[in-house]
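Novice: Requesting a structural model of the entry that follows:
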Amino acid sequence: MTEPRTLPPEALDAWAAALREQFDLAPDDLPVSLILDLARDVAIGVARPAAPFSAFAAGLVAGRAGGSPADTAAAVAAISALASQWKQEA
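Specialist: Below you'll find the predicted structure:
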């Protein structure tokens, strides 16, 4: 099994730039800080494994709403709010 890789911030910036170039995305189309904040909120409020799944859900919801940066921000806000209120049954 391979060790998980930890990326320094500048490597994440390079990865985001590569994704933007590969898929012809504008900087506002790929809001790194917004998505990292979402992952943090979900990891804390729900569970760590829920973070990537929730980021995917945010993208799906935003895309279905029209796909604008505002649609992305709204989807992220809704999911973050849900995570902050999440109470898992014991």
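Novice: rest of the way, CA atoms for contacts and neighbours
Specialist: Will do.
Novice: List the residues that contact Ala50.
Specialist: Ala50 sits next to Val42, Ala43 when contact means C-alpha atoms under 8 Å, 6 or more residues apart in numbering.
Novice: Another sequence for comparison is provided below:
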Amino acid sequence: MAAHVYSDDAVVIAGSTQIPVQAKLRKPYTQPSEKWFGTLAPDNPQADLYILLENSDRLALRFPDGSEATFTADWTAVNGVTGSIRIDGTGPAPF
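Specialist: So this is what the prediction gives:
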């Protein structure tokens, strides 16, 4: 077993702002259960995740089933073309 994968819709919650995104997340089976990571790309190409995430104290990801998980943004992995950003989950993987 290599990894558990989530590739679907989600919503970034940054402060009082919510932005629909496509989430591509992984949780390695070989790592502790609280290790998960991936990328987020905004559904709307005009949305700037970088500025939103940089200026927010709490970052969360809401899944279609209503569950939420917090994350940190990896500022070294921002894609200026697609608007995607790499994230590292904090706490148990919600998928």
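Novice: TM-score of the superposition?
Specialist: The TM-score (TM-score structural alignment, normalised by the length of the first structure) is 0.27; 47 aligned residues with a C-alpha RMSD of 4.2 Å.
Novice: gap between Phe53 of the first structure and Glu21 of the first structure?
Specialist: Here Phe53 of the first structure is placed at a distance of 24 Å from Glu21 of the first structure (C-alpha to C-alpha, to the nearest Å).
Novice: I'd like the next helix or strand past the strand or helix carrying Thr70 of the second structure.
Specialist: For Thr70 of the second structure, the host element (DSSP states H and E) is strand 68-78. Counting by DSSP H and E, the element after strand 68-78 of the second structure in chain order, helix or strand, is strand 85-90.
Novice: picking up where we left off before, which positions in the strand holding Thr70 of the second structure come out as buried?
Specialist: Residues of strand 68-78 of the second structure classed as buried by neighbour count (16 or more other C-alpha atoms under 10 Å): Glu68, Ala69, Thr70, Phe71, Thr72, Ala73, Val78.
Novice: is it true that the first one touches Leu61?
Specialist: Yes - look at Glu68 of the second structure against Leu61 with C-alpha atoms under 8 Å: they come within range, at 5.4 Å.
Novice: so which strand or helix has Pro52 of the first structure?
Specialist: Pro52 of the first structure belongs to helix 50-65 when assigned by DSSP H and E.
Novice: and Leu82 of the first structure, how many neighbours?
Specialist: 15 (other C-alpha atoms under 10 Å).
Novice: Give the buried residues for whichever strand or helix holds it.
Specialist: Assessed by DSSP H and E, Leu82 of the first structure sits inside helix 69-85. Residues Pro69, Asp71, Thr72, Ala73, Ala74, Ala75, Val76, Ala77, Ile79, Ser80, Ala83 are the ones in helix 69-85 of the first structure that count as buried (16+ other C-alpha under 10 Å).
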